[in-house]
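J.: when you get a sec, could you give me coordinates for this:
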Amino acid sequence: MILEFDLGNSRSKWRMLEESRVVDRGVTDDVSSLALDHWPVSRIRVASVVSEALEQKLVTWAQRTLKITPEFARTSASCAGVKNVYAEPHRLGVDRWLAMLAAYSQCDAGVLVVDAGTAMTIDYVDRGGQHLGGYILPGLRLSEQALLRDTSRVLFSEPVVPSTTPGCSTGEAVRHGGYFAAIALLEKAVSQGRTLLGEDARALIT
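T.: Down below sits the predicted model:
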């Protein structure tokens, strides 16, 4: 059995695999509080964008609780047919790298990969596996937080259902505006993807 972790900016997620089948999964704010020692784990695999201190916290927990040292995915110059465009490959976030590798493995054409998390990332990989570069932007929540934090009169407390219709209150204008901007961005990314990658390119969103 393999225990996998995705240590992200906002939260940490884990899942248990048995012969590539997910048998359990969850979300945690503190990996050291997890009680997973009832599983016969043989390996621990980690994708991480957190600090070395938080990574070490996971290592300490895994070694103490499961007697296993985790294996951390790292970005490389090339892997699984994908070639990293960065001059310093290790500076590309491993979350973007793994998403590109997974997307490319599922497609027989160029692929546009969008990861909408704390940050929104957009990457292009052509049919031959060449990474053409990408974009990193604030995600929906970060964009909204920045607007509310850095303005004095844009305030609201009522719950707002996300939509792209024009807002009829400050809350709607803010939240709908964020969704409107994100969708407009994705439409532009898809259009650019067709130009860079060909009309048969795929778009994968996570």
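J.: all contacts plus neighbour counts: C-alpha atoms, from now on.
T.: OK.
J.: gap between the spatially most central residue of the chain and residue 64?
T.: Compute the mean C-alpha point of the chain, and by Cα atoms, centre = their mean the closest residue is residue 115, 4.8 Å away. For residue 115, the distance to residue 64 (Cα to Cα, to the nearest Å) stands at 33 Å.
J.: Proceed likewise with the subsequent sequence, for comparison:
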Amino acid sequence: MLLAIDAGNTNIVFALCDGDEIKARWRIATDPRRTADEYAVWLKQLLSLEKVKFKQVDAVIIGTVVPRALHNLSLLARRYFKVEPLVAGHGAAAWPMTLDVPEPDTLGADRGLNIIAAHAEHEGDIVVIDFGTATTFDVADYTGAYKGGVIAPGINLSLDALTGKTAQLPKIAIEKPDDDSVIGTTTHSQMLIGVYWGYVAMIEGLLDRTKKEIGRPVTVIGTGGLSALFPEGMFDAIDFDLTIKGLMMLHKQATS
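T.: Here you go, the predicted model:
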């Protein structure tokens, strides 16, 4: 079995994969100080719930945008699973697509993995919008070549900045407003409208400009947990497992 690890700025997702199937997935807060031993104790309990032992995991692949977390995740693979991990974008797991940008080495692992999976599942030009710590737009043409994208503050990051820098605004949870009105009558509703409909307007505006720039039909794929909040029709598809699927595909290619 394959253990696919997606280490993001906020959370690390561990996915247990068997062939093309994701058997289980677990999430833990990202902490670069967390040791391989701590990961192992946590994972052992979760694997046991799936009736899986460490020795049944015979491959590990890591995609990370947190360089400081890579050492202990790699040590986890070597010490407890007795395998040398693949690292997305490096060595045998180098990116299989053309990176048509002036600084290809700066592409975040999650963004590269999203492009791999989205291109494999959708024809033509694609735009992947990932709602994570940052909200990212990534563009690939019909050949799968990465053409660039956009990085914007994530929804929760914007909300934290708003409440952290103001004395009287309360902390609120992001959710879809009760109706389509953009005139709030309470502080809470005004904040929710500003964040939610503000992001809808940003996404719609950037997508409109992106599609015009590409000049061909485009498939828009949403990923990340918050993608489910947005109006139907904004995306052609939503795939919460896109990054993990990219890790699975990259592992298969690197080992075939």
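J.: could I get the TM-score for this pair?
T.: Laid over one another, the chains give 0.87 as their TM-score (TM-score structural alignment, normalised by the length of the first structure), with 202 aligned residues with a Cα RMSD of 2.3 Å.
J.: returning to what we had before: name the helix or strand for the counterpart of the residue nearest to the centre of the first structure in the second structure, please.
T.: Aligned against the second structure by TM-score structural alignment, residue 115 of the first structure finds its counterpart in residue 130. Using DSSP states H and E, residue 130 of the second structure sits in strand 125-131.
J.: so which elements touch the helix or strand just after that strand?
T.: Downstream of strand 125-131 of the second structure, the first helix or strand assigned by DSSP H and E is strand 134-140. Contacts defined by 3 or more Cα pairs under 8 Å, 6 or more residues apart in numbering; DSSP states H and E place strand 134-140 of the second structure against helix 109-121, strand 125-131, strand 146-153, helix 155-164.
J.: and if we set it to 7 Å?
T.: Contact here means 3 or more Cα pairs under 7 Å, 6 or more residues apart in numbering; DSSP states H and E; on that basis strand 134-140 of the second structure packs against strand 125-131, strand 146-153.
J.: and it with helix 155-164, angle?
T.: Calculated by axes from the mean of the first three to the mean of the last three Cα atoms, to 10 degrees, strand 134-140 of the second structure forms an angle of 150 degrees with helix 155-164.
J.: mean deviation of strand 134-140 of the second structure from the first structure?
T.: By mean Cα distance after the TM-score superposition for the first structure, the fitted strand 134-140 of the second structure averages 0.9 Å away from its aligned residues in the first structure.
J.: return the distance of that strand from the chain's centre.
T.: Chain-centre distance of strand 134-140 of the second structure: 10 Å, with Cα atoms, centre = their mean, to the nearest Å.
J.: what does residue 214 of the second structure align to in the first structure?
T.: Per TM-score structural alignment, residue 214 of the second structure is aligned with residue 197.
J.: can you pull out the strands in the first structure?
T.: With DSSP state E as the definition, the first structure shows strands at residue ranges 2-7, 12-18, 21-28, 43-48, 71-72, 78-79, 82-83, 111-116, 119-125, 131-138, 202-205.
J.: the second one to strand 21-28, inter-axis angle?
T.: Taking the same axes, to 10 degrees, one finds that strand 12-18 of the first structure is oriented at 160 degrees with respect to strand 21-28.
J.: circling back to that earlier point, looking at the helices and strands packed on strand 134-140 of the second structure, which one is packed in the most?
T.: strand 125-131 (a mean of 25; mean count of other Cα atoms under 10 Å).
J.: ok, and what's touching that strand?
T.: 135-142, 154, 217-227 (Cα atoms under 7 Å, 6 or more residues apart in numbering).
J.: count the residues that sit near the equivalent of residue 194 of the second structure over in the first structure.
T.: The equivalent of residue 194 of the second structure in the first structure is residue 177 (alignment by TM-score structural alignment). Residue 177 of the first structure has 20 neighbouring residues, counting by other Cα atoms under 10 Å.
J.: residues touching residue 177 of the first structure, list them.
T.: Neighbours of residue 177 of the first structure in contact, by Cα under 7 Å, 6+ apart: residue 164.
J.: and what of the one 4 residues further on?
T.: Residue 181 of the first structure sits next to no residue when contact means Cα under 7 Å, 6+ apart.
J.: for the strand holding residue 130 of the second structure, give me the average deviation versus the first structure.
T.: Counting by mean Cα distance after the TM-score superposition for the first structure, strand 125-131 of the second structure comes out at 0.7 Å.
J.: that older thread, so what's the match of residue 115 of the first structure closest to, chain neighbours aside?
T.: Closest residue in space to residue 130 of the second structure, ignoring its immediate chain neighbours: residue 223 at 4.8 Å, by Cα to Cα, 6 or more residues apart in numbering.
J.: I'd say the one you found and residue 238 touch.
T.: Yes. Counting by Cα atoms under 7 Å, residue 223 of the second structure touches residue 238, with 5.7 Å between them.
J.: just to revisit the earlier point, distance of the residue nearest to the centre of the first structure from residue 62 of the first structure?
T.: 28 Å.
J.: go on, residue 52 of the first structure?
T.: Taken as Cα to Cα, the span from residue 52 of the first structure to residue 62 of the first structure is 15 Å.
J.: residue 8 of the first structure too?
T.: Taking Cα to Cα, one finds residue 8 of the first structure at 18 Å from residue 62 of the first structure.
J.: more crowded one of these two?
T.: Using other Cα under 10 Å as the criterion, residue 8 of the first structure and residue 62 rank with residue 62 on top: 20 against 15.
J.: and the more buried one? What does it align with in the second structure?
T.: In the second structure, residue 62 of the first structure lands on residue 77 (TM-score structural alignment).
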